[in-house]
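Student: here you go, sequence then predicted model.
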Amino acid sequence: MSAPVVEMRDGAVELGGRPVLRGIDLAVRPGEVLAVLGANGSGKSTLVRALLGLAPTCRGEVVLFGTPLRAFGA
């Protein structure tokens, strides 16, 4: 099994002091497709922004191609 392309371990995001995401664990490997489903305002866009380093995580870690996101300067 190949290493994940993107991974989030125990991720959490707060916006304006309010918890938006918490306890997120996911790994997407090469060739896999990920669908993020949920109601309006459930945090789908925030999850994608956190995976890209555009929304800071307050807990947990995002890893891209085996390298922690913080190592990219995000």
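Tutor: Received the coordinates, thanks. Numbering: from 1, shown residues only.

Student: okay, CA-based contacts and neighbour counts for the rest of this
Tutor: Will do.

Student: for stretch 14-27, buried residues please.
Tutor: 14, 20-21, 24, 27 (16 or more other CA atoms under 10 Å).

Student: helices or strands next to the helix or strand containing residue 19 in the packing?
Tutor: Secondary structure from DSSP states H and E places residue 19 in strand 18-28. Judged by 3 or more CA pairs under 8 Å, 6 or more residues apart in numbering; DSSP states H and E, strand 18-28 is in contact with strand 6-15, helix 44-51.

Student: and here is the other one:
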Amino acid sequence: MGGLREVAAPFLVPGPAGVAIRARLRVSGSDAAVLAEAGVFLGSLAADAEDDFTALVDLLLQGLGASGVAGLAPPCTAGARP
């Protein structure tokens, strides 16, 4: 038992072989209205989350000040000392 196992030859995994099915749902007028309202609601949640994230980043950057924000930038390699 304590021996090393043999390394298998490299191989390529084949791409997906499934079939894509594109179907259109046939919904009633009231179902379509509910789905539209759900889409509007979910879209507003996403927009609110993005606004909250942007506000948080702005708040953090304000707290850091100019020198702190400059420290977040990647270092410039031109003229860098070894």
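Tutor: In hand now; what should we look at? Since the structure is predicted, the reported quantities are computational estimates derived from the model, not experimental observations.

Student: what's the TM-score here?
Tutor: Here the superposed chains carry a TM-score of 0.22, computed using TM-score structural alignment, normalised by the length of the first structure; 22 aligned residues with a CA RMSD of 3.2 Å.

Student: circling back: the strand holding residue 19 of the first structure vs helix 44-51, what angle?
Tutor: Interaxial angle, strand 18-28 of the first structure versus helix 44-51 (axes from the mean of the first three to the mean of the last three CA atoms, to 10 degrees): 70 degrees.

Student: before we move on, back to that, save the helices and strands packed on strand 18-28 of the first structure as CSV, and put in distance to residue 68 of the first structure too.
Tutor: Below are these laid out as CSV (distance: least, CA to CA, whole Å):
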stretch, distance to residue 68 of the first structure
strand 6-15, 9
helix 44-51, 11
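
Student: quick one: closest of these to residue 60 of the first structure.
Tutor: Closest approach to residue 60 of the first structure among those (CA to CA): strand 6-15, 4.2 Å.

Student: what's the angle from the closest one to helix 44-51?
Tutor: Strand 6-15 of the first structure and helix 44-51 are oriented at 120 degrees to each other (the same axes, to 10 degrees).

Student: just the buried positions in strand 6-15 of the first structure, please.
Tutor: Counting neighbours by 16+ other CA under 10 Å, one finds that the buried residues in strand 6-15 of the first structure are 6-8, 10-14.

Student: show me where the second structure has helices.
Tutor: Applying DSSP state H to the second structure gives helices spanning 29-72.

Student: re the thing from before, out of the helices and strands packed on strand 18-28 of the first structure, the one nearest residue 61 of the first structure is which?
Tutor: strand 6-15 (5.2 Å).

Student: what packs against that closest one?
Tutor: strand 18-28, helix 44-51, strand 59-64.
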